[in-house]
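Visitor: make a model of this:
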Amino acid sequence: MNSVITTFTQFSNKSRIAVLLASLFLLAGCTDDDVDTDDSGLLSNDNFELRSLATQLTLVEGDEAGLRIPLELDRNDEHDDAVDLSIMGVSTADAAFISSSFTRLTLTPSEDNSEMVLNLAIADQPLMPQQRSFIITASDGTNSDELLLEINVEPVDAPDVYLLVGQSNMVGFSGDGTREALPGGLDETNPRIRQLNVSKNDRETLFLSEADFTSPTLNVVPPSITTAEDPLHVPLDPSNDSGKDLEYIGLGLSFAKRALLDTTKEIVLVPAAWSGSAFCTNDDGPNGQWNAEPTDNPELGNTWLFDRAVTRANLALAETGGILRGILWHQGESDSNERCAQFYSDNLEKLVTQLRVSIDPDRRGASLRQADSNIPFIVGTMSRGSDERGDLSVFPPDKELVSLALQNLPANIPFTELSNHDDLTPANGYPCGNTTCVHFGAAALREMGNRYYDALLRTAP
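Guide: Predicted coordinates:
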């Protein structure tokens, strides 16, 4: 039979025992002379004792078989009352994502054995190896015995996958020669950070038609998964043993390096951004746009970039067996005009919900592919940089409208958050990037990666 994990979330150990004692007094009319505790403060009595027969207590996240723990009740010769079993987590963290069942919830003198099964569902964010504490209670209504179990938890054996979408600042326009990829450099690769080896953004020869944007062979260059290396949106040529030749960066690699601190698994980045891209048609951008659904609005474009992002996420999940842990979006500049800005908020909200629905399920299951599922979606503010090439510190009305849509997203859609970059300007030691201050420079992009990850952590319930 299944049972529900409960917790004592706001009590110290002494307070927890006091609550237990008070409950027993009310239920059984006891005085404090009738209740015993052992040296650890757990409830005990002279009539029976609950024991665990397991020697190895390791629970693996996502393991459908779970952890099976044989239990045995040792009674004295005179006790023959029915004894009920229950389980609680010592804290909220102990009980998080845990479900339990007992083969027998009520023990009798002829059936004094049961098996408890604990299952740990895959958490919303990566777990580190840890220990969790549970109290198993055996009670006949008057007497109780408690068994404390300390259980080792191992994370699911699957990489953490993050989708990178948007336009030039997600691609990275730090400027040629700004990458510091030598050993010990700020942009050095890490063998635990991998990426989908995507083909280059080419509107002239590769991505011309709708079918091109969803073609697996056009989207990925063999080998399909490689060590992540800036620039992420340029494929690694396997014949070039010196790595990628271009010398600019984006924010993805620094994001992944920060995320590594909170996981023991590999990270897989899925680059799917395109410089100059928008929801609206844009003659200077790619042949595809970011609309999540077909539209009759003559100002809005097609769904091809959305479809390409879904295709690439699906390819990465299938290739690695990974778990989609978040989506990073930096975009808005190409929609910051009179004909497009008014539609931006609705388009962005549709993008968030439809990406969550459309990407293939991973090991967390199909139930995590709902519009409001806990798949964090992080947006970033646009550059307010100012240098000799121009001053972007104050946005014009259309751009301010797009900026407000980005800022207001967390209030409208669950599990979204804003990464604020308003201070990443030359005046504060963060030079602008290539061509104009529309683009963040290398130092800013590295800091943005950290901030995107911090924003992702803030989406946790």
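
Visitor: please count neighbours and contacts with C-alpha atoms only from this point.
Guide: Noted.

Visitor: assign the residue nearest the centre of the chain to helix, strand or coil.
Guide: Central residue of the chain (CA atoms, centre = their mean): residue 325, 3.1 Å from the mean position. Following DSSP: H, G, I helix; E, B strand; the rest coil, residue 325 is assigned to strand.

Visitor: in stretch 390-402, what's buried?
Guide: By neighbour count, with 16 or more other CA atoms under 10 Å as the criterion, the buried positions of stretch 390-402 are 392, 395, 398, 399, 400, 401, 402.

Visitor: go on, stretch 216-233?
Guide: 216, 219-221, 224-233.

Visitor: of those residues, closest to residue 437?
Guide: The closest of those to residue 437 turns out to be residue 231 (CA to CA; 19.4 Å).

Visitor: which ones are touching that closest one?
Guide: Listed by CA atoms under 8 Å, 6 or more residues apart in numbering, the contact set of residue 231 reads 171, 172, 244, 246, 247, 248, 249, 250.

Visitor: would a markdown table of those residues with secondary structure be doable?
Guide: A markdown table is the format used below for those (three-state DSSP):
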| residue | secondary structure |
| --- | --- |
| 171 | helix |
| 172 | coil |
| 244 | coil |
| 246 | coil |
| 247 | coil |
| 248 | coil |
| 249 | coil |
| 250 | coil |
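
Visitor: nearest to residue 440, of these?
Guide: Using CA to CA, those come closest to residue 440 at residue 172, 8.0 Å.

Visitor: the closest one touches residue 251, doesn't it?
Guide: Yes: judged on CA atoms under 8 Å, residue 172 makes contact with residue 251 at a distance of 6.9 Å.

Visitor: would you mind telling me which of these two has the busier surroundings?
Guide: Comparing residue 172 with residue 251 by other CA atoms under 10 Å, the one with more neighbours is residue 251, at 31 against 27.

Visitor: which residues does that one contact?
Guide: If you count contacts by CA under 8 Å, 6+ apart, residue 251 has them with 169, 170, 172, 445, 446, 447, 448, 449.

Visitor: correct me if wrong: the residue nearest to the centre of the chain contacts residue 160.
Guide: Yes: counting by CA under 8 Å, residue 325 touches residue 160, with 5.9 Å between them.

Visitor: among the buried residues of stretch 216-233, which two are most distant?
Guide: Between any two of these (CA to CA), the greatest distance is 22.0 Å, for 216 and 230.

Visitor: for comparison, sequence B:
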Amino acid sequence: MAAPCGRPVHMFLLAGQSNMSGRGELPDVPEEKDERLLVLGSDGTWKTAQHPLHYDKPEKAGVGPGLAFARGVVDFLPAPVGLLPCAFGGSEIRRWLADGDLFKAAVAKVERGRALGGVLRGIIWHQGESNSSSQEDASQYAQRLREALRQLRLACGCADIPIILGELGLEFLAGDSFAFVEVVNEAIIEIGDGEPNTSLVSSAGLRHKGDRLHFCSSSADELGRRYAWRWLEMTGHVNLSLRTLVGSTLDPRLAGRPDASSPQLQVVQGYGTQKLEAPVLD
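Guide: The predicted structure is shown next:
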């Protein structure tokens, strides 16, 4: 499918690992499709978007933040929204550097989308869990992430494209696999706060699906809405009235910067505190 009705497609690259791919529970009943929301399929054509968007690991694919993000921005754009699913479960930051396989695949998808009438409008990113088990990996994460994003912008030919980073799930990630998750998350905050045309969304209050690793469907949707709010804010679509109406809901305090009276890592209500097996990063 080419660009519908000859109109340009406003493209957004979905990058990172499994919490961007989506591992939330799929709905029992298929959701109503919105013909304005497209996804670049595995065959390289535009299709009407629906869960699951990603096909990195089809047997595990579920609900991620991408579709809720698209629903949140489409009414502010004069053309269809096209999602480029590039995240891959369990992927480390090295695979997103310029010589990495996922970096190259993402750039190829941007080029394919452009050939089908697309214009890249932003990148939303959620990655870092796979770099949280080792002190060495965590200590190098900020440098590697900064370089990966710089190279991705250059390779896509968009030096000032908005990039939005998502915090990791500090409220439930625990155990040896995530021993240095706070270090990695602080790097994400540092870059989201400090780099030009780069921003950040909070993971505060988001819940896991029972595995202390992956966002449940409702939290994945909420994360997508937070990404949408931030992109609208970055691109000048948010006025004072809109901020007053919904800003406090979609822009909560960062989980990585809790109130002094709150523990940095807290058990999400409804889940026990017993020791669990280390989750598989997928």
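
Visitor: on that earlier part again, for the contacts of residue 231 of structure 1, pick the one with the most neighbours.
Guide: residue 249 (32 neighbours).

Visitor: what residues are up against that one?
Guide: Counted by CA under 8 Å, 6+ apart, residue 249 of structure 1 has contacts 171-175, 178-179, 187, 230-232, 442, 445.

Visitor: verify the stated contact: residue 6 of structure 1 with residue 87.
Guide: Yes: Residue 6 of structure 1 lies in contact with residue 87 (CA under 8 Å); the separation is 7.1 Å.

Visitor: quick one on the thing from earlier: what residue in structure 2 is paired with the residue nearest to the centre of structure 1?
Guide: Mapped onto structure 2 by TM-score structural alignment, residue 325 of structure 1 lines up with residue 121.

Visitor: what are the ranges of the helices in the stretch 1-150 of structure 2?
Guide: Using DSSP state H, counting those that start in this stretch, the helices of the stretch 1-150 of structure 2 run over 18-21, 66-73, 101-115, 135-155.

Visitor: where's the closest residue to residue 36 of structure 1 other than its chain neighbours relative to residue 17 of structure 1, distance?
Guide: Spatially, and ignoring its direct neighbours in sequence, residue 36 of structure 1 is nearest to residue 44 (5.4 Å; CA to CA, 6 or more residues apart in numbering). Counting by CA to CA, to the nearest Å, the gap from residue 44 of structure 1 to residue 17 of structure 1 is 12 Å.

Visitor: follow-up on the earlier one: want to try JSON lines for the contacts of residue 251 of structure 1, with distance to residue 132 of structure 1 as columns?
Guide: Listed next are the contacts of residue 251 of structure 1 as JSON lines, based on distance: CA to CA, whole Å:
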{"residue": "169", "distance to residue 132 of structure 1": "41"}
{"residue": "170", "distance to residue 132 of structure 1": "39"}
{"residue": "172", "distance to residue 132 of structure 1": "42"}
{"residue": "445", "distance to residue 132 of structure 1": "38"}
{"residue": "446", "distance to residue 132 of structure 1": "35"}
{"residue": "447", "distance to residue 132 of structure 1": "34"}
{"residue": "448", "distance to residue 132 of structure 1": "34"}
{"residue": "449", "distance to residue 132 of structure 1": "32"}
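
Visitor: which ChimeraX command selects the buried ones in those?
Guide: The buried subset of those, as determined by 16+ other CA under 10 Å, is captured in ChimeraX by this line:
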select :169,170,172,445,446,447,448,449
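
Visitor: closest one of the contacts of residue 251 of structure 1 to residue 139 of structure 1?
Guide: Proximity to residue 139 of structure 1 was ranked across the contacts of residue 251 of structure 1 by CA to CA; first place goes to residue 449, at 52.4 Å.

Visitor: residues touching the counterpart of that closest one in structure 2, list them.
Guide: Using TM-score structural alignment, the partner of residue 449 of structure 1 in structure 2 is residue 224. Counting by CA under 8 Å, 6+ apart, residue 224 of structure 2 makes contact with 64, 65, 66, 67, 68, 69, 70, 72.

Visitor: go again using 7 Å as the cut-off
Guide: 65, 66, 68, 69 (CA atoms under 7 Å, 6 or more residues apart in numbering).

Visitor: quick one: the third one from residue 7 of structure 2, how far?
Guide: If I follow you right, that is residue 68 of structure 2. Counting by CA to CA - residue 68 of structure 2 and residue 7 of structure 2 are separated by 22 Å.

Visitor: neighbour count winner among the two?
Guide: Ranked by neighbour count (other CA under 10 Å), residue 68 of structure 2 and residue 7 place residue 68 first, with 19 against 13.

Visitor: quick one: map that one onto structure 1.
Guide: By TM-score structural alignment, residue 68 of structure 2 lines up with residue 254.

Visitor: that match: what's its closest spatial neighbour, skipping adjacent residues?
Guide: Closest to residue 254 of structure 1 by CA to CA, 6+ apart is residue 449, at 4.9 Å.

Visitor: so the one you found lies in a strand, does it not?
Guide: No: Residue 449 of structure 1: not assigned to a strand; according to three-state DSSP it is helix.

Visitor: that one and residue 419 of structure 1, how far apart?
Guide: Where residue 419 of structure 1 is concerned, residue 449 of structure 1 sits at a distance of 9 Å (CA to CA).

Visitor: same check, this time on residue 452 of structure 1
Guide: On the measure of CA to CA, residue 452 of structure 1 and residue 419 of structure 1 end up 5 Å apart.

Visitor: repeat that for residue 320 of structure 1.
Guide: Distance of residue 320 of structure 1 to residue 419 of structure 1, given as CA to CA: 28 Å.

Visitor: out of the two, which sits in the more crowded spot?
Guide: residue 419 (24 against 17).

Visitor: that one matches what in structure 2?
Guide: Alignment note (TM-score structural alignment): residue 419 of structure 1 maps to residue 201 of structure 2.

Visitor: quick check: end-to-end length of stretch 358-378 of structure 1?
Guide: By CA to CA, one end of stretch 358-378 of structure 1 lies 18 Å from the other end.

Visitor: residues contacting the nearest residue to residue 418 of structure 1 once chain neighbours are set aside?
Guide: Nearest non-adjacent residue to residue 418 of structure 1, counting by CA to CA, 6+ apart: residue 379, 5.1 Å away. Counting by CA under 7 Å, 6+ apart, residue 379 of structure 1 makes contact with 328, 329, 330, 406, 417, 418, 419.
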